[in-house]
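>>> prediction below, plus the sequence it came from.
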Amino acid sequence: MTMMKAAVVSAPGGPDVLKLEHRPLPVPEKGWVRIAVKAFGINRSEMFTRQGHSPSVTFPRILGIEAVGVIDEAPGGEFQRGEIVATVMGGMGRQYDGGYAEYTRVPARQVRRVETKLPWSTLGALPEMLQTAWGVLFSGLRLQKTDRLLIRGGTTSVGMAAISIAKAWGAHVSATTRRKERAPALWECGSDRVIVDDGKISAGAYRFDKVLELVGTTALEDSLLCADRGGLVCMSGMVGNKWAIDHFAPMDSIPNRVSLTTYSGEPTDFLEMPFQELVDDVAAGRLTIRVGRVFQFDQIVEAHQCMEDNAAEGKIVVVI
């Protein structure tokens, strides 16, 4: 039996519950493909699953909601062996084993070909990050070229990608950081204004047409107050590590004629977004993305600890 190396979580806990084990090579049936994984990004949803906060996930489980690599087998003929591909979501790492492995088996319908000479360490940062940034801007927020946009949590990987995409689109972009020494990274991504977040930025004079909330529930009520009348706030992140708002009263917390929505993305969003064009923009330097830390596969525990410590200052990538 052919074996592969995989990072397996057998019970919820801290980063050290991720154990490298040898597992049988997954066998794809028709309609599925096997990808030889070359790199994958680390996502906060995987951290929450690892900690035991995803009730629908059973252990043991190979985590990982995204991966890039090359097609190893496609019994349905949807792809050719050796094609470079990317895949995200659709139950990866939750309903079935995901990308934290040398090989992963996923439905062909959630896989995209990509032509690029980007290094795996860069390409591995892109699928989920770009899908979320693009989706929340143009689906969740319905961004217009004349919008005044606030990105709350600008130094997150999605936040920095969203800054660059929104600025290229023509919006006026403001972004927040809790640490003023991180402001240069936001300028580099294209932000027109950087706001040092003290938790009460609504007390300032600025108001916005659209607000992208990436900090989460700990900042949401204040972000709602930052929206102008007729404005739209979309929550798509939770770096504040809190799921719910205590004693939430919608009529008090949501300002008159301000709309609140959420965005989490689905495989169809990934298939419909201009992923190849965005990859080309990254390669040409037209789109600034920030890879924070790159780890080897045997450093998966350190990679998760880096995420828990909020120490990456960009997307965390693991290469195989």
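The structure has been received and is ready for your questions.

>>> make it CA atoms for all contacts and neighbour counts henceforth
Fine.

>>> which residue ranges form the strands in the stretch 101-250 of the chain?
Counting by DSSP state E, counting those that start in this stretch, the stretch 101-250 of the chain has strands at residues 103-107, 111-113, 148-152, 172-177, 193-196, 208-213, 227-235.

>>> and here's the other structure:
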Amino acid sequence: MRAAVCVRAGGPEVLEIRELPVPAVRAGWSLVRVTGAGLNRSELRTRQGHSPGVRFPRVLGIECVGVVAASTDPRLPEGATVAAVMGEMGREFDGGYAEYALLPNALLMPVTSTLSPETLAALPETYLTAQGAFDTLGIRPGERLLIRGGTSSVGMAAASIAHGHGVETAATTRRPGKADALLAAGVDHVLRDDGGPLRTPWPDGPDHVLDLVGAATAVDSLRLVRRGGTVCVAGSLSGWLIRDFEPIAMVPSGTRLTAFHSRDAQGGAAVLQRVVDNVEAGVYRPNVDRIFALADIAAAHRYMEDDRATGKVVMLP
């Protein structure tokens, strides 16, 4: 089989297309023929050497969709369509940048779908994170949502979910040229984030803030949300740590600060099926920015690293 192997930490050039043996099935694991894989910025960090404990060479890829080729689990018959997310894919063991992936049965989520491979591949990590954050916030139709980091793949997914549920949405971007993509995703108000004070279209603030920028903006998001509203941090585009964080001084009385981590989406077959059903019904409108072939994985990483994507980048083997 062909696979994109990260041979060492470094730039995109360290991703090499190699011929590898198809993995042998073992107890507790099943073989998946990969039909598509969404690409993620966490894979950039792993490739750059910023994921402690990852040993090279390694086939990267923290998610994939595909068809069961050989199974050790009765609930995963051969020919079943499945998705897999996280669980140390592409870190502790080889991930989705390949024609086949040997994956733990516990990670595999059966799904019924009529979607194209590229559309289905764009959903698992991105939409499970966005849907999980949306559910964590407890957003209801008619409420107001601010998405910080709106042109990230999760931001675009969150905008699609919000639009599908009748939520008035504002989203931030640092690049004015990406405004049209946000509007097409269902955003009502596009806000330019130029590093200065951010103003929302609502005098008393949004009911909820989904903060995908993370550490650099979380405290400001607490300032922006209406008193008694909720801020959910579900991204780390600006890093992991909020330095000199003083909860009593920085969290307004009655305002809630929570988080959602994509690892909580592992095994979320029912949630993923709900997402797929909503996409098939036209309620959610997934944004596939660009599709790359496996052979072009280094170019795909350059594309992501240059922050050129608006939405999801997908690899088809």
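Ah, there it is. Given the structure is predicted, the values throughout are model-derived calculations rather than measurements.

>>> just give the TM-score of the two.
Here the TM-score for the pair of chains, by TM-score structural alignment, normalised by the length of the second structure, is 0.92; 315 aligned residues with a C-alpha RMSD of 2.0 Å.

>>> relative to Arg293 of the first structure, which of the strands of the stretch 101-250 of the first structure is closest?
Among the strands of the stretch 101-250 of the first structure, strand 172-177 comes nearest to Arg293 of the first structure, with 18.9 Å by C-alpha to C-alpha.

>>> one step back: may I see the strands of the stretch 101-250 of the first structure arranged in TSV, with distance to Val37 of the first structure as well?
Formatted as TSV, these follow (distance: least, C-alpha to C-alpha, whole Å):
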stretch	distance to Val37 of the first structure
strand 103-107	5
strand 111-113	13
strand 148-152	32
strand 172-177	33
strand 193-196	37
strand 208-213	32
strand 227-235	31
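
>>> so can I have a markdown table of these showing distance to Leu123 of the first structure and mean neighbour count?
Compiled in a markdown table, these are given as follows (distance: least, C-alpha to C-alpha, whole Å; neighbours: other C-alpha atoms under 10 Å):
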| stretch | distance to Leu123 of the first structure | mean neighbour count |
| --- | --- | --- |
| strand 103-107 | 17 | 25 |
| strand 111-113 | 12 | 20 |
| strand 148-152 | 24 | 27 |
| strand 172-177 | 25 | 24 |
| strand 193-196 | 28 | 18 |
| strand 208-213 | 24 | 26 |
| strand 227-235 | 26 | 22 |
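
>>> OK, contacts around Gly96 of the second structure?
Residues near Gly96 of the second structure by C-alpha atoms under 8 Å, 6 or more residues apart in numbering: Val34, Ala37, Val59, Leu60, Gly61, Ile62, Glu63, Cys64, Met89, Gly90.

>>> in the first structure, what sits opposite it in the alignment?
Under the alignment by TM-score structural alignment, Gly96 of the second structure pairs with Gly99 in the first structure.

>>> check Asp277 of the second structure too.
Per TM-score structural alignment, Asp277 of the second structure is aligned with Asp280.

>>> which helix or which strand is home to its match?
Using DSSP states H and E, Asp280 of the first structure sits in helix 275-284.

>>> so where in the second structure does whatever helix or strand comes next after that helix end up aligned?
Following helix 275-284 of the first structure in sequence order, the next helix or strand is strand 291-296 (DSSP H and E). Mapped onto the second structure using TM-score structural alignment, strand 291-296 of the first structure covers residues 288-293.

>>> pull out the buried residues from the matching stretch.
Residues of stretch 288-293 of the second structure classed as buried by neighbour count (16 or more other C-alpha atoms under 10 Å): Val288, Ile291, Phe292.

>>> which one of the strands of the stretch 101-250 of the first structure lies nearest to Glu83 of the first structure?
For Glu83 of the first structure, the closest of the strands of the stretch 101-250 of the first structure is strand 111-113, at 6.8 Å, according to C-alpha to C-alpha.

>>> which part of the second structure matches that closest one?
Residues 108-110 of the second structure are where strand 111-113 of the first structure lands when matched by TM-score structural alignment.

>>> cool, and stretch 46-56 of the first structure?
Using TM-score structural alignment, stretch 46-56 of the first structure lines up with residues 43-53 of the second structure.

>>> thank you kindly, that will do.
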